[in-house]
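# make a model of this:
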Amino acid sequence: MRFVVRVAVNAFAIWIVTLLPALQVRLIPFAPGEWVQVLLTLLLVGLIFALVNTIVGTVVKIVAIPLYILTLGLISLIINGFLLWLTAVITENWDWGLRTGEFWLTVVAALLIGVINAVLGGILRPRREERERR
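Down below sits the predicted model:
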């Protein structure tokens, strides 16, 4: 259930970021591009981003532990931008998906996605008392 919530929150965060034209992050939905196709595209891109973040992100973050210490955690901005860029590379093989522009704008977009994920994750996550009752 947590993974489904994470995918939905990722899809929402990616949608918010694609509304900001200055960040050069575009979403190309399935044809013909109606709202159902846009929603399905967002959910699929959110799923791919969650999988990339879970699998590749975990490995990169473990390998980069010395860089986290050396930069006081600022390397996480670059790593999150890389993971968003990797999601765009994975989905560009099809006629739909995420497209990114300049790398540093992708880093800013990843930062916004992280902030939105943190806020919505904090709201939608079950409280500790609720988890202990189960």
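
# could you use CA atoms for every contact and neighbour count after this?
Will do.

# against Ala88, how distant is the nearest residue to Phe12 once chain neighbours are set aside?
Closest residue in space to Phe12, ignoring its immediate chain neighbours: Leu42 at 7.6 Å, by C-alpha to C-alpha, 6 or more residues apart in numbering. Distance check for Leu42 against Ala88: by C-alpha to C-alpha, to the nearest Å, it reads 12 Å.

# who's more crowded, those two?
The neighbour comparison of Leu42 against Ala88 (other C-alpha atoms under 10 Å) goes to Leu42, with 25 against 22.

# which elements pack onto the helix or strand hosting Phe3?
According to DSSP states H and E, Phe3 maps onto helix 2-18. If you count contacts as 3 or more C-alpha pairs under 8 Å, 6 or more residues apart in numbering; DSSP states H and E, helix 2-18 packs onto helix 35-63, helix 103-124.

# what residues of it count as buried?
Neighbour-count burial for helix 2-18, counted by 16 or more other C-alpha atoms under 10 Å, picks out Arg6, Val7, Ala8, Val9, Asn10, Ala11, Phe12, Ala13, Ile14, Trp15, Val17, Thr18.

# could you do stretch 83-90 as well?
Leu83, Leu84, Trp85, Leu86, Thr87, Ala88, Ile90.

# contacting residues around it?
45, 48-49, 52-53, 56-57, 97-100, 103, 106-107, 110 (C-alpha atoms under 8 Å, 6 or more residues apart in numbering).

# Proceed likewise with the subsequent sequence, for comparison:
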Amino acid sequence: MQNFLIRVLINAVALWAAAGLIDGISFGDDDAWTSKVVTIVLVALVFGLVNAVIRPIAKVLSFPFVVLTLGLFTFIVNAFMLQITEWIAGPLGLAFTIKEFFWDAVFGAVIITIVSWLLSVVLPDGDDD
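Take a look at the predicted model:
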């Protein structure tokens, strides 16, 4: 359970960083910080579920492209996961939007990947036992 909570926290920080650095990614128009924090955490939960369920399938299907591009196609797969998260968050009532699918999602995926990796290195995940 602790590992799951740490992963959600890492995803939330990474999504917040992407929204802060890219104008095309946003978490609603409400200025209240409490509602934004709740929205970011809930979107991080959705993002984690999307990565756990859909990403393995997408990685298998995109494997030839990943090999041909020496791994760069992984960013496109990550951008697709971010877009799926937006599509799921909308009907759930979560104010998470990506204005331009391709570039905003790709740059957001790059930022999320970097921030998640950095935080995973710094924070323990409980697998070291």
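
# just give me the match in structure 2 for the residue nearest to Phe12 of structure 1.
Mapped onto structure 2 by TM-score structural alignment, Leu42 of structure 1 lines up with Ile40.

# for Lys61 of structure 1, same thing?
In structure 2, Lys61 of structure 1 lands on Lys59 (TM-score structural alignment).

# which residues touch that match?
Thr74, Val77.

# closest one to Met1 of structure 1 among the helices and strands packed on helix 2-18 of structure 1?
Evaluated with C-alpha to C-alpha, the helices and strands packed on helix 2-18 of structure 1 place helix 103-124 nearest to Met1 of structure 1, the distance being 11.3 Å.

# what does the closest one rub up against?
In this structure, residues lying in contact with helix 103-124 of structure 1 by C-alpha under 8 Å, 6+ apart are 5-6, 9-10, 13-14, 17, 23-25, 77-78, 80-82, 84-85, 100.

# let me have the helices and strands packed on helix 2-18 of structure 1 in TSV, adding distance to Arg133 of structure 1 as columns.
Compiled in TSV, those are given as follows (distance: least, C-alpha to C-alpha, whole Å):
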stretch	distance to Arg133 of structure 1
helix 35-63	28
helix 103-124	17
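
# out of those helices, flag the one nearest Glu130 of structure 1.
With respect to Glu130 of structure 1, and counting by C-alpha to C-alpha, the nearest of the helices and strands packed on helix 2-18 of structure 1 is helix 103-124 at 12.3 Å.

# separation between the residue nearest to Phe12 of structure 1 and Gly33 of structure 1?
12 Å.

# after superposing, tell me the mean distance of the helix holding Phe3 of structure 1 to structure 2.
Following the fit onto structure 2, the mean deviation recorded for helix 2-18 of structure 1 is 1.1 Å by mean C-alpha distance after the TM-score superposition for structure 1.

# helix 103-124 and that helix, what's the angle between them?
Between helix 2-18 of structure 1 and helix 103-124, the angle comes out at 130 degrees (axes from the mean of the first three to the mean of the last three C-alpha atoms, to 10 degrees).

# hmm, who's touching helix 2-18 of structure 1?
If you take C-alpha under 8 Å, 6+ apart as the criterion, helix 2-18 of structure 1 is touched by 23-27, 42-47, 49-50, 109, 112-113, 116-117, 120-121, 124-125.

# aligned to Arg68 of structure 2, what sits in structure 1?
Actually, residue 68 of structure 2 is Leu. It isn't Arg. Checking TM-score structural alignment: Leu68 of structure 2 goes with Leu70.

# an error on my part: the question was meant for Ala79 of structure 2.
Match for Ala79 of structure 2 (TM-score structural alignment): Gly81.

# so what's the residue count around the closest residue to that match other than its chain neighbours?
With C-alpha to C-alpha, 6+ apart as the criterion, Gly81 of structure 1 has its nearest non-adjacent residue at 4.0 Å, and that residue is Val107. Neighbour count for Val107 of structure 1, taken as other C-alpha under 10 Å: 22.
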